[in-house]
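Trainee: generate coordinates for the sequence data below:
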Amino acid sequence: MDEIAFGTDGWRATLDTFTDGRVRVVGQAVADYLRAAGRDAPVAVGYDARETSRGFAESLCDVLTANGFDCILPERDTPTPVVAWTVRERGLAGALMVTASHNPPEYNGVKFLPETGAPALPAVTGRVEANLREPEALPEAEHGTVTETDLVGDYLDHALGLADADLSGLTVAYDAMHGSGRGVTDRLLERAGAEVVRLRCDRDPTFGGTPPEPTGTRLGDLVRAVETGEADLGIANDGDADRIGVVTPGRGYLDPNRYFAALYDYLLESHEGDAVRTVSTTFLIDRVAEAHGHTAHETAVGFKWVAEAMLEHDALLGGEESGGFGLRGHLPNKDGVAFALLTAAAEAAEPFDERVRRVLDEHGEVVQDRVSVDCPDDRKEAVLDALEGEIPDSVAGASVERVATVDGFKLLLADGSWLLVRPSGTEPKLRVYAESSSTRRVKAVLAEGEALVKSLV
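Mentor: Down below sits the predicted model:
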């Protein structure tokens, strides 16, 4: 049980650690948590496209039903946002989602989603972890039942209403990366009128030998499809389709920071509202918000914090630089399926390349990069404690004007650049981020930040 820990977004581990026995322990802990909270509605148990995910989901159903809960099990692997939306829409007690998201196939994981459909906050996952114990069944007469059903149809009906757009005449290349977005995101785009060119829309539990993470280095075929004119726009999802990657003709893989700013600009044409971004996400969001009389709220890394702040501030849009975004009135969680439709609607209104150029012309260029520094988990706190006493007066020639401690240490520099050092929530590493107005400047700031961290590890 010591191997089970809920980090930034659930518990993930390689399959030598992520075993059926430990998964059942998690199922019992969630059953105990729900019972103590007085929640007796059915529980959804979703799963992604990995070879082992369906079996783990069935094991979770075994434990939950033995504890008296009815379970809803999707007929096929299903995107995390579809499961999350179903929880809220049907008034379920919560959900367990078996997925390792964008991690390689030798990993698996499990997320707990409470009744809101939002990511579970540490106050909740802490209580789940405190409940970890071997499963214990009620008398058979008190067992619940498992209902296997389709969750996608109702979700798509709802998602279509998020964008009032006719996509006829727009061709979108969609790359599912062999994950759970296949047959869901592409189907949504087609229902909205787009012609869809499908890439990697077959199930492959090995993801073709590439981690299902929609970053520029892993979307070569999608980039080619757009750059050669086969499609007007490219969209990809990660393994469980809660994140999005976007490709445009002029920029190739579109940096998620710029995508965030451009999409916020698009939404503000017809809506009002603040934005929420993580501490590692671009200040460009702040500039767009301020230009429209709104505010950008900063949170720690992890979409659970974004979702909490979205609800607190009634924010229109929340996001993070890793490609996860949430929308007011839809779901307090990241959703790569719904944002595929919103992205296509924005493209139909004004080509993304033109919108990005206009946003940068109006608010200034931004460039961001990051590196990772190896650091054992048991050394992270000591290194950060040491860093607190080693904050420099300047970085790459610019004075440090302020230090923010929302998540790690963020050094705000006099020239508008910033340097961030924070611990990874999923790996034995410290992350070092930098943002500035040029690639050259980012490299200089990042190099000094990396050297400082390495000197303390």
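Trainee: only C-alpha atoms for contact and neighbour calcs from this point on.
Mentor: OK.
Trainee: nearest residue to G46 in space, please, no chain neighbours.
Mentor: M97 (4.6 Å; C-alpha to C-alpha, 6 or more residues apart in numbering).
Trainee: sequence B follows; please return its structure for comparison with A:
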Amino acid sequence: MSNIKTVSTEPFEGQKPGTSGLRKRVKVFQQNHYTENFIQAMLEAIPEADGGAKNATLVVGGDGRYYSDQVLQVIVKCSLGQGVSKLIVGRNGIVSTPAASNIIRKRKATGGILLTASHNPGGPDNDFGIKYNCSNGGPAPESVTNKIYEISKNIKELKLGDAPKVDFSKLGTQQVGNLTIEIIDGVDDYVELMKEIFDFDAIKSFFANNKDFKMLFDGMNGVTGPYGHRLFVEEFGLPESSVMRCVPKPDFGGAHPDPNLTYAHDLVEAVEKQGFDFGAASDGDGDRNMIIGKKAFVTPSDSVAIIAHYAKEAIPYFMKHGVNGLARSMPTSQAIDLVAKKMGVENFEVPTGWKFFGNLMDAGRCSICGEESFGTGSDHIREKDGLWAVLAWLSIIAYVNKDKKAGVQDILQAHYKLYGRNFFSRYDYEEVDGQRAEDMVNRLRDQISKKELENKTVGGFTIAKADDFEYLDPIDGSVSKNQGIRIIFKDGSRIIIRLSGTGSQGATVRLYVEKYSSNAAEYADDAQVGLKPLIDVALELSQLEKYTGRKEPTVIT
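Mentor: Here you go, the predicted structure:
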């Protein structure tokens, strides 16, 4: 039995987890006892229904970003101190977020600790993150994150096990005092799950029968590199040239591991110049995705709608289980709403944050869901899943090509002809002054409360409704307020403005614009051209430049 020592400590300000855990600069986590405080608070906050930390089994993994190796050792010491029974850890601490969700569910674990800041840059001067996932495999709800925060504000002592340094590179089981540590290959269980969901033989046959069809997957130096290599090269037999940047790096190779047109420009350029038919990328921790084709970018909003449309025809999992409902985050375009209506299934609009989808899935009311921030998923786990979305698209391509030759652009245009097109774009203004951003949003809230915006016409668009989105969870009855400013126009167009909690410092202002068209002559138009009048209205109404000082967004998607 290892010795447990009690160490005095003091609370740190601001250890409040957001929708995806606690994210700060590495140097913040490196402060003496900062990480220990937070992990102990997290362990103490494990819901009583799960029995708390004592005798718990926890899955531990992450994206391998800088500082992960040291935090793994801290988790061992804190787990000993709190009486945790077992840790199931990915080799070298590497497990993608969706794979961790699957392992928690498959092994019936108490929960999981994920070391990731998702799509944020890594390295000694960049970001680190820690989040807790519950026994359903999904992110901790506010009841748990609030409890973590309350404990963190009053923590006075740490209970730490006196443990030798654990070698996380060796597969197998080892004992440290009363704590069992099982080190697993983080890829195996995930690939096994994907084989249960998709028809791997159909995808392999498609590639075998269409030798001229080339794909390129970009792991962005993140966690999905080994997963992508296993799937595309080893399982489907594609050449090594079908994958790029597939070795996880602590600093993501100095790149920004966010799969969008700006940060995945290496992939975009390669697809364009080398004539790839299909391109895909995933982010640092593997829960996001981007899909592109020849002269075609699939917005995440369109992607989830197209996956939902073909689900029961192209994906065995949905052929077997059916589609019980569809859902999207509030800022995501309404394209999936149209699919839900045609399918005759329930459709939900939820706040940003995957935990809201998880509630619906646990109740059997949502099968496929997505958010415009490049997250797509289904009820196979309780996290968004980047590689699942890529495999879904390959399944659709294989299915459609049984009857005719069709690429990504053809699939997009066929979808628009059936449903119309929801032109959609998001403007991100990163690391702006937090107080100024709050002032901008509060001004809009004040106008909404005074009903100053309704029936107002700006740039030819007349406002039908303006509110600050509020969500009543139909499963647990909880209410989430102040989830984003919505300005809805009489023609159905929308402007959404919200502050994101995924950055580690400053504020990120996200501006979303959406315009529906049923005019087939417009379906092939560039979204930025078609949306420009609405973007101008959004900038005028928000006075964004005045408040943030920014004339241009950091990223446009």
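Trainee: tm score of chain vs chain?
Mentor: The TM-score (TM-score structural alignment, normalised by the length of the first structure) is 0.91; 455 aligned residues with a C-alpha RMSD of 2.5 Å.
Trainee: tell me the contacts of the residue nearest to G46 of the first structure?
Mentor: By C-alpha atoms under 8 Å, 6 or more residues apart in numbering, the contact list for M97 of the first structure reads 45-48, 57, 80, 83, 110-113.
Trainee: what's the match for it in the second structure?
Mentor: Mapped onto the second structure by TM-score structural alignment, M97 of the first structure lines up with L114.
Trainee: any idea how far its match is from V243 of the second structure?
Mentor: 26 Å (C-alpha to C-alpha, to the nearest Å).
Trainee: how many other residues sit next to the closest residue to F236 of the second structure other than its chain neighbours?
Mentor: Nearest non-adjacent residue to F236 of the second structure, counting by C-alpha to C-alpha, 6+ apart: K204, 5.3 Å away. Residues lying near K204 of the second structure (other C-alpha atoms under 10 Å) number 19.
Trainee: tell me which element K204 of the second structure is part of?
Mentor: Using DSSP states H and E, K204 of the second structure sits in helix 200-209.
Trainee: got the buried residues for the helix or strand following that helix?
Mentor: Downstream of helix 200-209 of the second structure, the first helix or strand assigned by DSSP H and E is strand 215-218. Within strand 215-218 of the second structure, the residues that qualify as buried by neighbour count (16 or more other C-alpha atoms under 10 Å) are 215-218.
Trainee: likewise stretch 314-323 of the second structure?
Mentor: 314-318, 323.
Trainee: now the end-to-end length of it.
Mentor: Termini of stretch 314-323 of the second structure sit 13 Å apart (C-alpha to C-alpha).
Trainee: just checking, the match of M97 of the first structure is part of a strand?
Mentor: Yes - counting by DSSP: H, G, I helix; E, B strand; the rest coil, L114 of the second structure falls inside a strand.
Trainee: in the stretch 151-300 of the second structure, which spans are strands?
Mentor: 157-161, 172-176, 179-184, 215-218, 243-244, 278-282, 289-293, 296-298 (DSSP state E, counting those that start in this stretch).
Trainee: nearest to C369 of the second structure, of those?
Mentor: Proximity to C369 of the second structure, assessed across the strands of the stretch 151-300 of the second structure by C-alpha to C-alpha, is greatest for strand 289-293 (13.6 Å).
Trainee: what range in the first structure matches the closest one?
Mentor: With TM-score structural alignment as the criterion, strand 289-293 of the second structure aligns to 244-248.
Trainee: mean per-residue distance, the matching stretch to the second structure?
Mentor: Its matched residues in the second structure lie on average 1.2 Å from stretch 244-248 of the first structure after superposition (mean C-alpha distance after the TM-score superposition for the first structure).
Trainee: what segments of the stretch 1-150 of the second structure are strands?
Mentor: In the stretch 1-150 of the second structure, the segments counted as strands under DSSP E, counting those that start in this stretch are 4-8, 22-25, 57-62, 86-94, 111-115, 127-133.
Trainee: adding distance to H415 of the second structure, write the strands of the stretch 151-300 of the second structure out as CSV.
Mentor: Below are those laid out as CSV (distance: least, C-alpha to C-alpha, whole Å):
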stretch, distance to H415 of the second structure
strand 157-161, 56
strand 172-176, 48
strand 179-184, 42
strand 215-218, 22
strand 243-244, 28
strand 278-282, 17
strand 289-293, 15
strand 296-298, 12
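Trainee: burial count for P105 of the first structure?
Mentor: P105 of the first structure, neighbours per other C-alpha under 10 Å, totals 24.
Trainee: list the contacts of the nearest residue to it once chain neighbours are set aside.
Mentor: Using C-alpha to C-alpha, 6+ apart and skipping the chain neighbours, the partner closest in space to P105 of the first structure is T206 (5.4 Å). Taking C-alpha under 8 Å, 6+ apart, we find T206 of the first structure in contact with 50-51, 104-105.
Trainee: and which of those residues is nearest to A414 of the first structure?
Mentor: Nearest member of the contacts of T206 of the first structure to A414 of the first structure, counting by C-alpha to C-alpha, is P104, at 40.3 Å.
Trainee: could you find the closest non-adjacent residue to that closest one?
Mentor: For P104 of the first structure, the spatially nearest residue (C-alpha to C-alpha, 6+ apart) is P211, at 4.4 Å.
Trainee: thanks a lot, see you next time.
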